[in-house]
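J.: A predicted structure for the sequence below; I have some questions about it.
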Amino acid sequence: MDLINLSQAKVFGGWHKQYQHTSTVLNCDMRFAIFLPLKATPASPVPVLYWLSGLTCTDENFMQKAAAFQKAAELGIAIVAPDTSPRGEGVPDDPDGKYDFGLGAGFYLNATQEPWKKHYQMYSYVVDELPELIEAHFPVTSVKSIAGHSMGGHGALTIGIKNPDKYVSISAFSPICHPSIVPWGEKAFRHYLGEDKSSWQQYDTISLINQYPVTTPILVDQGDADGFLHEQLKPETLQAAAQTHRVPLTLRMQPGYDHSYYFIQTFIGEHLAFHAQHLNQHSA
């Protein structure tokens, strides 16, 4: 599979690079970014943290705003950030042009409904196609973790929980914890998956915790000044489900913080250290 290098910049001794490739899963050209620390060489490959961004974002938001590279370089972790949805000519968008559905809002699921299902297969892209591509072309190992913000926090939690053999740790900032009962999730799930709400449960963190034993360690940070906290995010549902089922979850409510990348910048170092601990355990 051909990779087109769109840009590259040296940072903290390593490299941030942006690539385009043709996705057979999504039936369009896709873009992703990768940070490779100085320690990453063919003779000494490094583990990978996959980062999933939120509504309206691309591969660029986290890489430019999260201030993650210095700590990742120090820890010897690669970071991969895919786009948040398929894009391009012929990829359908929200008919009303709203930000919370369609382009930029793939919700990390596999759509089953027309006209979405041809392109909106972000679950399979993140879990299968992208890691295969990354591991084939870059000096990284198959040991990986997953993290994300908001819609991407939802993606990280659901993907990590459903694939305990693939990800050694999970973290999230401000995740949509219970998408099947909040406006963002209801809108997306109804369009992508149809009216049968039983089909929604495979992409709902709370439903997954209620169905499957979860042993993967999880770290979640949520700002208590987040404007989306009560209507869209509902971290209390995650805390309750995790307590009931003894999930290894650390949920931290952070006073005064909102939904922005200033919040992510503040705690991203702690998230990277959390992942490094588990990545290194499994790399030994």
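T.: That came through fine.
J.: CA atoms for contacts and neighbours, from now on please.
T.: Will do.
J.: what residues are up against the residue nearest the centre of the chain?
T.: Nearest to the mean C-alpha position of the chain, by C-alpha atoms, centre = their mean, lies residue 52 at 2.3 Å. Shown in contact with residue 52 (C-alpha atoms under 8 Å, 6 or more residues apart in numbering): 81-84, 146-149, 151-153, 155-156.
J.: From the chain's centroid, how far away is the longest helix along the chain?
T.: Determined from DSSP state H, the single longest helix within the chain is helix 261-283. Using C-alpha atoms, centre = their mean, to the nearest Å, the distance from the centre of helix 261-283 to the centre of the chain it belongs to is 14 Å.
J.: Below is structure B, check it against A:
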Amino acid sequence: MERIEHRACFGGWQDVYGHRSEVLGCDMRFAVYLPPQAAKKPVPVLYWLSGLTCTEQNFITKAGAQRYAAEQGVALVAPDTSPRGEGVADAEGYDLGIGAGFYINATREPWARHYRMHDYVVHELPALIEAHCPVTNARAVSGHSMGGHGALTIALRNPGRYRSVSAFSPIVAPSQVPWGEKAFAAYLGDDREAWKAWDATELVQTASERLPLLIDQGDADEFLRTQLRPHLLKTAAEAAGHPLTLRMQPGYDHSYYFIASFIGEHIAYHAAALRS
């Protein structure tokens, strides 16, 4: 780990690190906010997964989350959204390739060599954080849009690993919307049965752990009806008896203004679960 940024923030420290990822086969960056409580004892961690086109910077500069993390005594970890660098496959457009890892493990070339963001977020990154930072192994996960998809699927695929999960404007059914169909066809191939392993609406139907899902969705979101379609997850969760709180927030769009408006509530939600 090489520390690239180190800034005092709400009594704690907002850092950015670089490291060589063995899972992804490239150099990666991630952001870590350590609240003031971490100077005295290890603290639990909330992992934040950002959306299409983002890096580790978007959340730490736009969400205003550090204030609430300092109040609650929770560390924040925000990785990049995809592998990057020389030799990493890319494509034209913002919704495939660099900046669009979708938090899955690709199986189709040329993507399979580097695009293993699920394993990076679930295994390699936490191992690095827990070995080098004053944190516990109590984990929560959240995210926005593509990152909301990532948070939901990662929690559903890894029972017992996370104390809580939430999402803002998530892509809940990537197998049924253009963003997901484009990415999954490229990363996983044409077998739609294989896509189900990375689709929250499919996973919730057979989840072995009833971890409650908290979702905030703006009703003025420009992608609501074409790409997000939260009612599909709500219907599947109700049929499976899986606890889901879907809060439709009037007037809010897809932007970080929306995230900043409710991130304090999400961090408090996670902090309560992480303390339990």
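T.: Yep, that arrived. Since we're looking at a predicted model, the values are computed, not measured.
J.: Drop the TM-score for these two in here.
T.: TM-score for the superposed chains, counting by TM-score structural alignment, normalised by the length of the second structure: 0.99, backed by 276 aligned residues with a C-alpha RMSD of 0.7 Å.
J.: ok so, going back, what comes up buried for the longest helix of the first structure?
T.: By neighbour count with 16 or more other C-alpha atoms under 10 Å, helix 261-283 of the first structure contains the buried residues 261, 263-264, 268-269, 271-276, 278-280.
J.: want to throw those residues into a markdown table with distance to residue 114 of the first structure?
T.: Below are these laid out as a markdown table (distance: C-alpha to C-alpha, whole Å):
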| residue | distance to residue 114 of the first structure |
| --- | --- |
| 261 | 34 |
| 263 | 37 |
| 264 | 35 |
| 268 | 38 |
| 269 | 41 |
| 271 | 38 |
| 272 | 38 |
| 273 | 42 |
| 274 | 40 |
| 275 | 38 |
| 276 | 41 |
| 278 | 40 |
| 279 | 39 |
| 280 | 43 |
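J.: My guess is residue 24 of the second structure contacts residue 81. True?
T.: No. Using C-alpha atoms under 8 Å, residue 24 of the second structure makes no contact with residue 81, being 11.8 Å away.
J.: Which residues are in contact with each of the two?
T.: In contact with both residue 24 of the second structure and residue 81: residue 117, using C-alpha under 8 Å, 6+ apart.
J.: Show me which of the two is the more surrounded one.
T.: Taking other C-alpha atoms under 10 Å, residue 24 of the second structure and residue 81 do not tie; residue 81 has more neighbours (27 against 22).
J.: The first structure: which residue goes with the more buried one?
T.: Superposed on the first structure with TM-score structural alignment, residue 81 of the second structure falls opposite residue 84.
J.: Equivalent analysis for residue 212 of the second structure, please.
T.: Using TM-score structural alignment as the criterion, the counterpart of residue 212 of the second structure in the first structure is residue 217.
J.: what do you get for residue 45 of the second structure?
T.: Correspondence of residue 45 of the second structure to the first structure, assessed by TM-score structural alignment: residue 48.
J.: contacting residues around residue 19 of the first structure?
T.: Contacts of residue 19 of the first structure (C-alpha under 8 Å, 6+ apart): 3-7, 31-33.
J.: which of those map to contacts in the second structure?
T.: Here is what carries over to the second structure from the contacts of residue 19 of the first structure, by both residues aligned by TM-score structural alignment, their matches' C-alpha atoms under 8 Å: 3-7, 31-33.
J.: Format the contacts of residue 52 of the first structure as TSV; extra columns: distance to residue 252 of the first structure.
T.: Converted to TSV, those look like this (distance: C-alpha to C-alpha, whole Å):
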residue	distance to residue 252 of the first structure
81	24
82	26
83	27
84	25
146	18
147	15
148	15
149	14
151	18
152	18
153	14
155	19
156	17
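J.: Tell me which entries of these lie within helices.
T.: Secondary structure assignment (DSSP H) places 151-153, 155-156 from the contacts of residue 52 of the first structure within helices.
J.: Tell me the one of the residues you listed nearest residue 230 of the first structure?
T.: Of all these, residue 151 has the smallest distance to residue 230 of the first structure: 15.0 Å, by C-alpha to C-alpha.
J.: Let me see the ranges of the helices in the stretch 51-200 of the first structure.
T.: Secondary structure of the stretch 51-200 of the first structure (DSSP state H, counting those that start in this stretch): helices located at 60-65, 69-75, 122-124, 130-137, 151-162, 183-193.
J.: any idea which of those is most buried?
T.: When those are scored by mean count of other C-alpha atoms under 10 Å, the highest mean neighbour count falls to helix 151-162 (a mean of 28).
J.: quick one, strands of the first structure?
T.: Ranges of strands within the first structure are 3-11, 14-23, 28-36, 46-52, 78-82, 140-149, 167-173, 218-223, 249-254, based on DSSP state E.
J.: Which strands and helices lie in contact with the first one?
T.: Using 3 or more C-alpha pairs under 8 Å, 6 or more residues apart in numbering; DSSP states H and E as the contact test, the elements touching strand 3-11 of the first structure are strand 14-23.
J.: Can you check which part of the second structure the strand it packs on sits on?
T.: With TM-score structural alignment as the criterion, strand 14-23 of the first structure aligns to 12-21.
J.: thinking again about what came up before, report the buried members of the contacts of residue 19 of the first structure.
T.: 31-33.
J.: coming back round to it: would TSV of the kept ones among the contacts of residue 19 of the first structure with distance to residue 98 of the first structure be doable?
T.: Output for these, formatted as TSV (distance: C-alpha to C-alpha, whole Å):
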residue	distance to residue 98 of the first structure
3	31
4	31
5	31
6	28
7	30
31	22
32	23
33	25
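J.: Looking at those residues, spot the one nearest residue 117 of the first structure.
T.: residue 31 (19.4 Å).
J.: The residue nearest to the closest one when sequence neighbours are not counted and residue 34 of the first structure, how far apart?
T.: Spatial nearest neighbour of residue 31 of the first structure, chain neighbours left out: residue 20 (4.4 Å); criterion: C-alpha to C-alpha, 6 or more residues apart in numbering. Distance, residue 20 of the first structure to residue 34 of the first structure, using C-alpha to C-alpha, to the nearest Å: 11 Å.
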